[in-house]
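Chemist: Got a predicted structure plus its sequence, pasted below:
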Amino acid sequence: MQDPVRVVVADDHPVILFGAEQALLKFPGLQVVARARQSTELVKLLQTIACDVLVTDLAMPGGQYGDGLPLIGYLRRNFPNLPIVVLTMLENAALLKRLSELGVTSVVNKSDDLSHIGLAVQHVSRNLEYMSPSVKASLDTLRMNAGGKNEDVMLSRRELEVVRLFVSGMTIKEIAEQLNRSIKTISTQKNTAMRKLGIERDSELFQYAQSNGLLNLSSHSVDDTGSAS
């Protein structure tokens, strides 16, 4: 008899955590061995128990190791052989591309049926890629819009600065006053950044900022290419 696939599930929302576990229990051969609510707890678990696959929320603030892409990067560096299934509500070009660069081969949108979590675990445990329907549709759209071009999404220093200040709670007018630019210029830079990222709503911009660790960046920690340093 084949050994079960041991799964650790991490999410800061108890309802999602419970739902994901229940969805996984419906799949023969999958065993939930531990649960975590934030990154401190998650890393401690991974250091002390045997785990074959990690299922983790992307936006999971409050822990010592952060959340979003910084956390995924930390996990990939410190547990390089551990397959990761990422749970998220956010789908945009920059995020999906970065996750892929970090070695994540499975992303499940929380708006899809939770059964896709189990399917994702089954796939990554066999070194196969798996994207839930919403994520796959987004990727297909991105490829169509790209028209065969492979263009990196890169924000300028000023665009990134405006995004960082906006998601910190400042208004366009307040940002203009702080940076000594016109309101029109700030608004244009914000809209340009959103267009580059494939984002249409402010709520998605907040999610993107959290996932990329921008909420914790200071203005001097961004280089001229728009990358966090």
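Modeler: Noted; the coordinates are in hand.
Chemist: From here on, just use CA atoms for contacts and neighbour counts.
Modeler: Fine.
Chemist: got the contact list for the residue nearest the centre of the chain?
Modeler: Nearest residue to the geometric centre of the chain (C-alpha atoms, centre = their mean): Leu58, 4.2 Å. Leu58 sits next to 67-69, 86-88, 211 when contact means C-alpha atoms under 8 Å, 6 or more residues apart in numbering.
Chemist: Against that first model, consider the following:
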Amino acid sequence: MRREQHAGPLGVAIVDNDVCALDMMGLLIDRIRPPMTVLWKAVRAQDALEHCLFDERLPDVLVLDLALNGISGVDVCRAIRAKNGTIGIIGVSSYPLEPYRERMAEAGAQALFNKTQIRSRTFEGALRRAGSGVSVEGFKDFMTASTAHERLAGTRQTAVSLSRRELDVLRLYAQGMTTDEVCIRLNITANTALSHVNHVAHKLGVRRRTEAIRACQAMHLLD
């Protein structure tokens, strides 16, 4: 099923925790003709999730690195796809692709490329097809964005490997409780509560508790 297109060039977003690689991909995509527009670039998974779930203008296609700090690109892909059926998602990596291929297909991506292929016509064609909501040639095991969304929508899979107790702690902080109140409610020590928060922040690639709460809320993990 084709998506309804806005007027103007295809809108592309890029996520990569390597700033040099991020800038290089942005430059290469800016040079494509007919033109595409790089709407935004992000180094953190949290920022990408917030853009893709809450921005007024969403990208037509997201170029997503698979090795992000503290969270897998596969998990980011799944979290976005469960909530959105229009953004095309193309995974990229500097590492061998085979270990990721099945997981990215199941997570709702439309294609998967090695970063050495970004200059190729094949990659350019994949951007245009994924951004238009149609199947990408050569990736028959990958669903369209809309089909993948229908399959994943409403699932309660945790997008990152957070434990039940980690989510319990973060949920209480999100409700405005103090550390003492969290400890009393869960019968844990302050050190344990803070340790859970630090573990969550590390997995999400953020530094502050408020950032961890926002990231989990964006993925509806605290509902």
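Modeler: Thanks, I have the structure now. The structure presented is a predicted model; accordingly, all values stated were derived computationally and were not measured.
Chemist: what TM-score do we get after superposing?
Modeler: Laid over one another, the chains give 0.52 as their TM-score (TM-score structural alignment, normalised by the length of the second structure), with 133 aligned residues with a C-alpha RMSD of 2.9 Å.
Chemist: circling back to that earlier point, if we go to the second structure, which of the contacts of Leu58 of the first structure are intact?
Modeler: Among these, the contacts conserved in the second structure (both residues aligned by TM-score structural alignment, their matches' C-alpha atoms under 8 Å) are 67-69, 86-88.
Chemist: Helices - which of the contacts of Leu58 of the first structure land there?
Modeler: In this view, the contacts of Leu58 of the first structure that belong to helices under DSSP state H are 68-69, 211.
Chemist: how about the single longest helix found in the second structure: buried residues?
Modeler: For the second structure, the longest helix by residue count, based on DSSP H, is helix 190-204. Applying a neighbour-count criterion of 16 or more other C-alpha atoms under 10 Å, one finds 193-194, 196-204 buried in helix 190-204 of the second structure.
Chemist: again, but for stretch 35-49 of the second structure
Modeler: For stretch 35-49 of the second structure, using 16+ other C-alpha under 10 Å, the buried residues are 36-39, 41-49.
Chemist: farthest pair in those residues?
Modeler: Taking C-alpha to C-alpha, the two most distant members of the buried residues of stretch 35-49 of the second structure are Met36 and Gln46; they sit 24.3 Å apart.
Chemist: sorry, back to before: determine the next helix or strand in the C-terminal direction from the longest helix of the second structure.
Modeler: Sequence-wise, the next helix or strand downstream of helix 190-204 of the second structure (DSSP states H and E) is helix 209-218.
Chemist: what's the matching range in the first structure for that next one?
Modeler: Under the alignment (TM-score structural alignment), helix 209-218 of the second structure falls on nothing in the first structure.
Chemist: Contacts only, for Val7 of the first structure.
Modeler: Val7 of the first structure touches 30-34, 51-55, counting by C-alpha under 8 Å, 6+ apart.
Chemist: Which residue ranges of the second structure form strands?
Modeler: Using DSSP state E, the strands of the second structure run over 10-15, 36-42, 61-65, 67-68, 71-72, 88-93, 111-114.
Chemist: And the second one against the first structure, how far off on average?
Modeler: Here strand 36-42 of the second structure is compared with the first structure after superposition; its mean distance to the aligned residues, by mean C-alpha distance after the TM-score superposition for the first structure, is 0.6 Å.
Chemist: so where in the first structure does that strand end up aligned?
Modeler: Using TM-score structural alignment, strand 36-42 of the second structure pairs with 30-36 in the first structure.
Chemist: Need the contact partners of that stretch.
Modeler: 4-12, 17, 21, 24-25, 42, 45, 51, 118.
Chemist: Apart from its neighbours in sequence, what residue is nearest Phe113 of the second structure?
Modeler: Of all residues not flanking Phe113 of the second structure in the chain, Val92 sits nearest, at 4.9 Å (C-alpha to C-alpha, 6 or more residues apart in numbering).
Chemist: how about the one you found, what's its partner in the first structure?
Modeler: Using TM-score structural alignment, Val92 of the second structure sits opposite Leu87 in the first structure.
Chemist: any idea how far its match lies from Leu95 of the first structure?
Modeler: 12 Å (C-alpha to C-alpha, to the nearest Å).
Chemist: again, but for Val104 of the first structure
Modeler: Taking C-alpha to C-alpha, one finds Val104 of the first structure at 11 Å from Leu95 of the first structure.
Chemist: Quick check on the two: which one has the bigger neighbour count.
Modeler: Val104 (21 against 18; other C-alpha atoms under 10 Å).
Chemist: In this structure Val124 of the first structure contacts Ser106, no?
Modeler: Yes - Val124 of the first structure is within contact range of Ser106, at 7.1 Å (criterion: C-alpha atoms under 8 Å).
Chemist: Gly118 of the first structure is in contact with Glu21, isn't it?
Modeler: No - here Gly118 of the first structure lies out of contact with Glu21, judged by C-alpha under 8 Å, at a distance of 9.3 Å.
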